[in-house]
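A.B. asks: okay, here's the prediction I keep looking at, along with the sequence it came from:
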Amino acid sequence: MGYKYDNEEWIVVPEEANIIRKIYQLYLEGSTLQQIKEYLEEQQIKTATGKEVWATAVIQKILKNEKYKGDSLLQKTYTEDFITGRKRKNIGQRDRYYVTNSHTAIITDEVFDRVQEEMSKRARLVHKEDGTVESSTSKYNGKYLLGNLIVCGNCGASYRRRTERGKVVWRCATRIEKGKEVCSHSPTLDEEWALKVLGEKICENGVYDEEVVRNKVDWVLVFGKNLEIRCKDESKFNVSFLQNEMK
């Protein structure tokens, strides 16, 4: 959204560019991804593919896309099999190239950088047992590694470990403290499934290894229907929930 590719050149689409600027503006004004989603739907603004319903994951990708400030990260994916045309995400298998000022920007460098700082700040919010909120100054300061990685993609709060009906799960701290009506789009995350996914996506042998995950993973953002694993090398993995893995 915001551009069309014409004659090997990215051309700004003015009407869509205004939507992109509005999304950045709302985020910097304090809106959550869910609130931005609701605003876009209330205004009957359609997605780039013409859908009337927005996904918070799509909004998050817009806020992280360097193309909107006029830069391009090349070779994010590569063709693994030229016969089938199958592509894979490039997480280090090939060189990647960052090109500045490759096309006309929609968002200024300053606004883009402020959004990245705000996203990082929200991801570091820690909800304490007494109900207060503070910014975490230290990673990996808890008993469980996942408690330092899992963040609600809706409100930005950290996830907490709980045992419910004999099963270990993780829930959004805001939802625990203030109720489902305050953060209604934060699913419960099954610990066993989360560890399995991290093992398959991050660890070489497909088996969860805490030290490997600690060294490679920066954050795990939980959205309504999927989670996004952000790695320290800037690669990302999106995993959809199955029906029995969310509540």
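C.D. replies: Yes, it's here.

A.B. asks: from now on I want contacts and neighbour counts done on CA atoms only, so please keep to that.
C.D. replies: OK.

A.B. asks: I figured residue 108 was touching residue 69, is that so?
C.D. replies: Yes - using C-alpha atoms under 8 Å, residue 108 is in contact with residue 69, at 5.6 Å.

A.B. asks: comparing these two, which shows the higher neighbour count?
C.D. replies: Neighbours per residue (other C-alpha atoms under 10 Å) separate residue 108 from residue 69, with residue 69 holding more: 21 against 13.

A.B. asks: I'd say that one and residue 102 touch.
C.D. replies: No - look at residue 69 against residue 102 with C-alpha under 8 Å: they stay out of range, at 9.5 Å.

A.B. asks: ok, residues contacting stretch 40-55?
C.D. replies: Contacts with stretch 40-55, where a contact means C-alpha atoms under 8 Å, 6 or more residues apart in numbering, come from 1, 37.

A.B. asks: how far off centre is that stretch?
C.D. replies: With C-alpha atoms, centre = their mean, to the nearest Å as the basis, stretch 40-55 stands 19 Å off its chain's centre.

A.B. asks: before we move on, what about stretch 66-74?
C.D. replies: Worked out by C-alpha atoms, centre = their mean, stretch 66-74 lies 18 Å from the chain centre.

A.B. asks: gap between the two ends of it?
C.D. replies: Using C-alpha to C-alpha, to the nearest Å, the end-to-end distance of stretch 66-74 comes to 11 Å.

A.B. asks: the structure to be compared is supplied as follows:
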Amino acid sequence: LSSALTKGHWVNGKAPYGYEYSYKTKRLVPDTAGNPSPSEVVQSIFNDALNGVSTSDIAYKLNRKGILSPNGSHWTSTTISRILHQEVYLGKTIYGKSSGSGHKNKKTTPLKFKDKSEWIIVNNAHPALISEEVFEEVQSQLNRRKKL
């Protein structure tokens, strides 16, 4: 295992919404710029989901407040759902979820998603924005809703 991985350094490309990449520590730090800041927006998304607000209603609420999504445009239920499923907000950095590339035009090894047992998970790699309890409860609510 490379030392960058075991130290929890961020090597997965662009920092996820709610975080910034620190070149000094090579880790993620909460993005606290703005009012509300992206890290506060992530926390409010989880809190709303915890309180049973649907992903489309969360997106609608953020759009009404004029808060821009990670790509600088409108929020969608898909964007909200992606944020709610990311363990990165627990302070974890996960390596090796997939191998290969899904690139359309380059000849590369086909993209394969690996079994969770093969992932390398580094806990406490950066400050968590969400507690384990909140995250788990939101996951079980999302799973229950999916089955309806």
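C.D. replies: Structure received. Just so it is clear, the structure is predicted and the values come from calculations on it, not from any experiment.

A.B. asks: identify the contacts common to residue 69 and residue 102 of the first structure.
C.D. replies: Residues touching both residue 69 of the first structure and residue 102 (C-alpha under 8 Å, 6+ apart): none.

A.B. asks: helix or strand for the aligned residue in the first structure for residue 79 of the second structure, which one?
C.D. replies: In the first structure, residue 79 of the second structure lines up with residue 58, judged by TM-score structural alignment. Assigned by DSSP states H and E, residue 58 of the first structure belongs to helix 56-64.

A.B. asks: next one: the most centrally placed residue in the second structure from residue 99 of the second structure, what distance?
C.D. replies: Nearest to the geometric centre of the second structure sits residue 86, at 3.7 Å (C-alpha atoms, centre = their mean). Distance of residue 86 of the second structure to residue 99 of the second structure, given as C-alpha to C-alpha: 19 Å.

A.B. asks: against residue 172 of the first structure, how distant is the equivalent of residue 61 of the second structure over in the first structure?
C.D. replies: With TM-score structural alignment defining the correspondence, residue 61 of the second structure maps onto residue 39 in the first structure. For residue 39 of the first structure, the distance to residue 172 of the first structure (C-alpha to C-alpha) stands at 23 Å.

A.B. asks: same thing with residue 49 of the first structure?
C.D. replies: The spacing between residue 49 of the first structure and residue 172 of the first structure, counted by C-alpha to C-alpha, is 31 Å.

A.B. asks: which residues does residue 107 of the first structure contact?
C.D. replies: Counting by C-alpha under 8 Å, 6+ apart, residue 107 of the first structure touches 21, 68-70.

A.B. asks: buried residues in the helix holding residue 58 of the first structure?
C.D. replies: The neighbour-count check on helix 56-64 of the first structure (16 or more other C-alpha atoms under 10 Å) flags 56-57, 59-60, 62-63 as buried.

A.B. asks: in the second structure, which residue range corresponds to the next helix or strand after that helix?
C.D. replies: Where DSSP H and E defines the elements, the next helix or strand beyond helix 56-64 of the first structure is strand 72-74. Alignment of strand 72-74 of the first structure against the second structure: residues 93-95, by TM-score structural alignment.

A.B. asks: okay, helices next: where are they in the first structure?
C.D. replies: Assigned by DSSP state H, the helices in the first structure fall at 14-28, 33-42, 56-64, 109-123, 173-178, 191-202, 210-216.
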